[in-house]
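Model the structure of this input:
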Amino acid sequence: MSPRHEPLIVRHTLRVPVPEGPSGDGTVVVRQFDAALMCAGFKLSARLFGRLAGLSEGTVTDLAVRVLGTVREMAGDHVRHNPYFIDFPANVPATADFWRECVAEALADDTARAGTPKQLDAGVVDLLTLPSYGTYQHSFTDLLARHEELIAAAGDRVTVLHPGDRLEDEVTSLYLALAGSTTPLGEEGLRDLAELAGHCAAGPQPERIPVRENRAVVNQARLMAGADLLLDTVTDVLRLACALNGVDMGLQEPVRLRSLPRSVRRALLAGLDAVVAAAPAKAADVHAHREMWKRLGERLHPHEYPQWPHAADVFAVARGEKEARSLESRAEELFTRGDAGAAARLLRAAPGRLLRSLDRLLRTAATDDEQDAVVAAVEQVLPEVSGRVLLSVVEHLRNRARRTGAQRVFVNRLGRGHVADDTRRPVPDAVRERLLALLDAELRRRVGGAGRVLVDPDVLDVALPLSGRASTAGLGVLPRGSVSAVDGDLLRFFVYWRETAGTTDFDLSALLLDRRYATVSWLSYTHLRDVGGRHSGDVISAPEGASEFIDLRLDAVRGAFVVPQVNVFDGEGFEEVAESFFGFMLREGQQRGRPFEPRTVRMKSELRGPGRVALPLVFLRGADGRWRAKWLHLYLRGDPSHNRVEGNRLTVATLVRAVVEREQLTVRYLTDLMAGAGATVDVRDGGTLPEGPVTYIGLDRPEGLHPHARVITPENLRDLIPA
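Below is the predicted model:
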């Protein structure tokens, strides 16, 4: 089998498929491989080391080249990180001094001398016109010569790689896991699923594909392979058409659909006809996306295929030529009349819709009897609702307690966030508590039978991944709302970007807030130095890639919150550049090294969202004085150009406050349910691992677990969500 799928396995599972090859003594090469991995912050497990040592040197060498390339990219070490100030974090000048130096150099430059005095006379100097501003004055080789080698520290990151099965088996296993995921996948997950689905179209398939977008990706691969389509609703056909057109399958934004080959049109119409023939009422789902159905009809030409009359009926409903009353429209009438009890009883036919409408039902209910009717309807359908929806409702209700001046944070499926005052009627506490008790009981039933569970305490405050879009692709990335400890003396942020076609300027900044979320200070290209902080200097274009850094000595930081952000000052956005990512490193005391050292990288995440301002995470100083990170994965719309930390600090502070003060549903909630259902749940204290099989939940897989242990780490945390 071709090793092209190998990087997917390493990225998603931190397992290395052991290659098939001639036996031999590869010990020396494996030791060299392990040493090279450690430079990037990775290491072979003892079992993987032993497996590889029994292979020939040539087989191990080929594998090492491939895996090293993958893990270096995971850590952001596949590119050259070059700060503007060559000695960073040392010798960073004061901002005004630096600007004066750039002006002086421009006056001494024959090509720039003519324009600079005119700007000085006018009283305003455009920094971008100064020859030495924002462009590298040294090479990457010069940078390396100016910095000492990294001094290894006990706190450096070590990500252990474990042995996998045969590559073919690993590919199949990963495909089944992604396709059958109970939560939506992120952009990278969907892209990888598409790659694997094409390869696995003729092989084993998951028993269920509960997420509709996953199903569309799988159906696209099956269509290309000539296999039967997996269709349950008419909307499945619409999502598949979007997938075939390479446009958003979320059906949230208008999209342009192109003409499709006749064979594809026939397959879509035949599948659509079969769905409606089996359940005519499903044609009513067309109303949710009528305009898109009209556009699809113009591309499929259903009138040319009289053998599929039910498919033609779907487009007749979209055009208003045929009536198909939807459940939503009937429920809307009852909401309009204020009859919450009747609406709840009607929505029992769509359990997921009932749970998603719960808050509105409770706000509509005017009497105790109507509230009781809503609760009774919910209790009746709970066993039929997906675990992800149940958990989402639990989190929602926990945040619906009566609060004065409460605010709501809205985050769309693309990660764009905004905040609004909460003007909704409160949900009565007694009703809210009754519902939470019912939901807890149903979820406790579903997680029962877990047996013995061993939990790493560091994972307890990780948010449950109720959507893959609550996170991003990368290394050490946790779902939005997760809290993790920050252990180190020095915190260093970094951003890297490489423009596609036009000159592009990203600006790394950090906003410092006090406990009331008021601005204390900031670090950016306009404020290069502050107490405990240094900015590496502004780089204004990146045809071959560029990096910016911010250094913070945590014991000297003023304020209670540090909010790193990446602003698009000019040029291409996050979704348009060839590559862009953000991350942070932690170092100890006087630990030396280059500005970027992969062994000290704790997190590296892709920047691929909408908007012109990215907010990856926020660092919080607790009452105990310790720092923690809370993950945001948010984007602000920003301005078309010239976004700066000074201009968005009020918006950022409001959004950060809403996320920080929101109660997230975490791993701790599920492990408490497991314990309540009779499982033996132990928090690992670093001692000896149990000899028998367990369910282990942690930030990484420890060596020495039983081979048949079920292991849950951030890479497959979605598997913790009950079906």
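
alpha carbons only for contacts and neighbour counts from here, please
Will do.

residues in contact with residue 138?
Contacts for residue 138 (CA atoms under 8 Å, 6 or more residues apart in numbering) come out as residue 86.

Recalculate using a threshold of 10 Å.
82-86 (CA atoms under 10 Å, 6 or more residues apart in numbering).

Ok, residue 439 next?
Contact partners of residue 439, counting by CA under 10 Å, 6+ apart, are 378-379, 382-383, 387, 390-391, 393-394, 433, 445.

Pick out whichever of those residues sits closest to residue 63.
Nearest to residue 63 among these is residue 387, at 39.7 Å by CA to CA.

Tally up the residues packed near the closest one, please.
When neighbours are defined as other CA atoms under 10 Å, residue 387 has 21 of them.

One more: residue 712?
Around residue 712 there are 19 other residues, counting by other CA under 10 Å.

Now do the same for residue 16: helix, strand or coil?
strand (DSSP: H, G, I helix; E, B strand; the rest coil).

what's near enough to touch it?
Applying CA under 10 Å, 6+ apart, we find residue 16 in contact with 6-7, 9-10, 44, 48, 63, 67, 161-167, 170.

returning to what we had before: quick one: the contacts of residue 138 as JSON lines, columns for neighbour count, secondary structure and distance to residue 464 too.
Below are the contacts of residue 138 laid out as JSON lines (neighbours: other CA atoms under 10 Å; DSSP: H, G, I helix; E, B strand; the rest coil; distance: CA to CA, whole Å):
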{"residue": "82", "neighbour count": "27", "secondary structure": "coil", "distance to residue 464": "36"}
{"residue": "83", "neighbour count": "25", "secondary structure": "coil", "distance to residue 464": "36"}
{"residue": "84", "neighbour count": "25", "secondary structure": "coil", "distance to residue 464": "39"}
{"residue": "85", "neighbour count": "21", "secondary structure": "coil", "distance to residue 464": "41"}
{"residue": "86", "neighbour count": "24", "secondary structure": "coil", "distance to residue 464": "42"}
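
To compare against the first, here's the next sequence to fold:
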Amino acid sequence: MARSLESLVIRHTHRLPSPQGSAGEGATAARQFDAALASVGFKLSAELLERLSGLSASAVVHIAQRTLRTVSEMVGDHARHNTYFIDFPANVPGTEEFWTRCVAMALGDDKSRENVLTQLAHRELDLLSLPTYGRYQHTYEEMLAVQDELIASAGDRVTVLHLGRDLDDELTDLYLALAGSTTPLGEERLRDLRTLAERCALGPQPESIPVRENRAVINEARLAVGGDLLLDTVVDVLRLACALSGGDVTLQEPTRFRALSRPVRRALLAGLDAVVAANPAKLADVHAHREPFKRLGERLHPHEYPRWPHAADVFAVARGEKEARSFDSRVEKLLDEFDVLGAVHLLKSAPGKLYRALDLLLRIAADQDERDAVVAAAVGVAPEVAGRVVLSVREHFQNREPEADAPRVFVNRRGRGWVTPDNRPPVPSADRDRLIAALDAEIRRRLPTPGRLLLDPDVLDVALPLSGKATAAGLGVLPRGSVSAVDGEQLRFFVYWKETENRTDYDLSALLLHTDYSTDAWLSYTALRTVGGEHSGDVVAAPDGASEFINLSLDRVRSTFIVPQVNIFAGENFEEVEESFFGFMLRDGEQKGRPFEPRTVRMKSELRGVGRVALPLVFRREDDGRWRAKWLHLYLKGISSANRVEENQVSVSTVVRAVVERRYLTVWYLVDLMSDATTTVDLWDGESVPDEPVTYIGLERPEGLHPDSRVITLENLRDLIPG
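Sure, this is the predicted structure:
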């Protein structure tokens, strides 16, 4: 268990908890450990190397083994990445040439000849019936033997592992950071919070737990150890019941409630009773989740516990036996009657709902007096609105310019994206500008005074993580809407998947688009080569894991956009397979190397969304000829089987345009608000750091920062979002 907890700390913080072991002469083993890390793109900080050098060699070796296992998984090097074409990217045949070769070999095989001849006689051909199609024709070791060694480059990725504190201290700090997050966590981080809560539920707690899903998994842990539950709405109890049943605490997917023990039933009913007794108006919250509450009532048997009558009222409302007029229905009635002033007056008692309705209120207001009332109400309640909501509304209105004609993009909490035309009437420019100025002032008021601010320039175009659901788990992954430079001559995508029990065929493809988002070309199993690019070959099953690659020479690509995608052709979806991930590598033109070289990996993200087509990011050639990436983290519905890049090119180009042309709030926005007469702002040159404490914001933590510095990197970027 301690090993897995140490791995959790390394993944989240890039710190190795203070190594423990007998003292000795471990300098040689520590240097060997550092060299082994370099092969997967990591290195030890000077402080950590010194600490390890003071341990015995055997202790260093033990630490190195488990740490290397963790970082290899972080970058995807734990898998054996084979390619169908053994010397990829060299000698990739044309598609028709390759298919003809497969047919010829099938006709020369006594077992397959008759079947192939029958198909050809009917002018059809099933590629899967060809013995050599879609199945590796060589071993992983044979593939490695024909590949050149990688030539080291200064551009290779180097991720520093820093010296951490004792494991218990690191775990407590990580628990407090995740539990107190001001933005929702992604699925992996929520699972990690559950693991940490089991250990930390009765220890130090954050000042507040604003995210309801976090509260649910913490309540689950507190219930298990007899701690008090953190409840202030009836929906908190519903989320807790979902957690206890292994269900979805976000309430986006239905949960099949398990039979609950009598002590657990008593705890849930007592919690419901206390919430409603303190504020009967909270019964109105039941309406939004009537069906789950009805199913939960069947498990809790509230009629057996007459001493908690308010809990019974919850289920009576769910069944329609008791009336509890909902707040939303009252607001909806006023809006239907175009009673803007009445709606504003009511919504001031629910500031978050008021903010989410601002666009509509400004559009339906009858005159300037009503619009002034809307803006005044927004300004008045601003201090009571969660920071991420204020920022979300600010981002929304900066995309409501009258001349904007980009389609609207919607993304649910599971990453499913869809696009619709924007047919809304415009918001009057003067009111929009007043509101934006007020929101900026509110965010500026909440931001801390950073003192001396040290910035990595590469972080300035990173989108603010207003939800953890906008970022996939992985290494080097940026939030949706972020823009990052692409520095390298060779761009290579990869996908790896391993099926659970059914034959599963994922297809890595790339759609190449013109400036107007129309299709130029594509790379896929049906188009193995195009100008500047090669596909590694189709693999149609992955019982032991399978990989596909696309290689692109960026100076030869003529298109404006490159859109990598993973299509599910057959079998298990992204949440059913045992494992699946996507990433990309960057290399200089003469580096050579294996198809997968971990130290050239710039990003590796888990594929765990709802949909049959995954769109991780898009690459765009700028006017100066340089390439930049914009991060998507989207899943399209697709069709039930046989998804192909040719079939979805219109829907993909539409959603890509919507995200590319949307303006996201970035780190630069907050830095600009924090910069005043009391703040010194320096750009980090990649080498030297000040001797004094600073607030550092960057992609990764530099070595040598003063120990009292506040450090914000990708791992804790959510800490920038004010509460």
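
Mind checking which of the contacts of residue 16 of structure 1 land in helices?
Judged by DSSP state H, helices contain the following of the contacts of residue 16 of structure 1: 6-7, 9-10, 48, 63, 67, 167, 170.

In PyMOL, how would I select the buried members of those residues?
The following PyMOL line selects those of these that are buried, judged by 16 or more other CA atoms under 10 Å:
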select buried, resi 6+7+9+10+48+63+67+167+170
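
ok so, going back, among the contacts of residue 138 of structure 1, which one lies nearest to residue 485 of structure 1?
residue 83 (27.4 Å).

Point to the residue nearest the middle of structure 1.
residue 471 (1.8 Å; CA atoms, centre = their mean).

Quick check: that residue touching residue 631?
Yes. Counting by CA atoms under 10 Å, residue 471 of structure 1 touches residue 631, with 8.5 Å between them.

quick one: common contacting residues for those two?
In contact with both residue 471 of structure 1 and residue 631: 477-481, 616, using CA under 10 Å, 6+ apart.

Not including adjacent chain positions, what is the nearest residue to residue 723 of structure 1?
residue 387 (5.1 Å; CA to CA, 6 or more residues apart in numbering).

Quick one: residues contacting that neighbour.
So residue 387 of structure 1 contacts 182-183, 393, 439, 442-443, 446, 466, 721-723 (CA under 10 Å, 6+ apart).

just residue 434 of structure 1 next, same as before
375, 440.

Also residue 181 of structure 2?
With CA under 10 Å, 6+ apart, residue 181 of structure 2 has these contacts: 175, 206, 208-211, 214, 468, 716, 718-719, 721-723.

Those residues, buried ones only, as a PyMOL selection?
The PyMOL selection below is limited to those of the contacts of residue 181 of structure 2 classed as buried (16+ other CA under 10 Å):
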select buried, resi 175+209+210+211+214+468+716+718+719+721+722+723
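
which of the contacts of residue 181 of structure 2 lies closest to residue 224 of structure 2?
Nearest to residue 224 of structure 2 out of the contacts of residue 181 of structure 2 is residue 214 (CA to CA; 15.9 Å).

so who does that closest one touch?
178-181, 183-185, 189-191, 193-194, 197, 239, 249-250.

Please indicate which of these are buried?
Buried among the contacts of residue 214 of structure 2 (16+ other CA under 10 Å): 178-181, 183-185, 189-190, 193-194, 197, 239, 249-250.

Quick check: helices, which of these are part of them?
178-179, 189-190, 193-194, 197, 239.

can I get these in a markdown table with distance to residue 232 of structure 2?
As requested, those are exported to a markdown table (distance: CA to CA, whole Å):
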| residue | distance to residue 232 of structure 2 |
| --- | --- |
| 178 | 20 |
| 179 | 17 |
| 189 | 24 |
| 190 | 21 |
| 193 | 21 |
| 194 | 20 |
| 197 | 20 |
| 239 | 12 |
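
which residue ranges form the strands in the stretch 301-450 of structure 2?
Taking DSSP state E, counting those that start in this stretch as the test, the strands found in the stretch 301-450 of structure 2 are 408-411, 417-420.

Dump the ones you listed to a markdown table, plus mean neighbour count and distance to residue 627 of structure 2.
Putting the strands of the stretch 301-450 of structure 2 into a markdown table (neighbours: other CA atoms under 10 Å; distance: least, CA to CA, whole Å) gives the following:
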| stretch | mean neighbour count | distance to residue 627 of structure 2 |
| --- | --- | --- |
| strand 408-411 | 16 | 24 |
| strand 417-420 | 18 | 25 |
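
Reformat those as JSON lines; add distance to residue 677 of structure 2.
Putting the strands of the stretch 301-450 of structure 2 into JSON lines (distance: least, CA to CA, whole Å) gives the following:
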{"stretch": "strand 408-411", "distance to residue 677 of structure 2": "39"}
{"stretch": "strand 417-420", "distance to residue 677 of structure 2": "42"}
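
of those, which approaches residue 667 of structure 2 most closely?
Among these, strand 408-411 comes nearest to residue 667 of structure 2, with 21.4 Å by CA to CA.

Test my guess that residue 394 of structure 2 contacts residue 441.
No. Between residue 394 of structure 2 and residue 441 there is no contact under CA under 10 Å: 11.1 Å.

Quick check: neighbours shared by those two?
With CA under 10 Å, 6+ apart as the test, residue 394 of structure 2 and residue 441 both reach residue 435.
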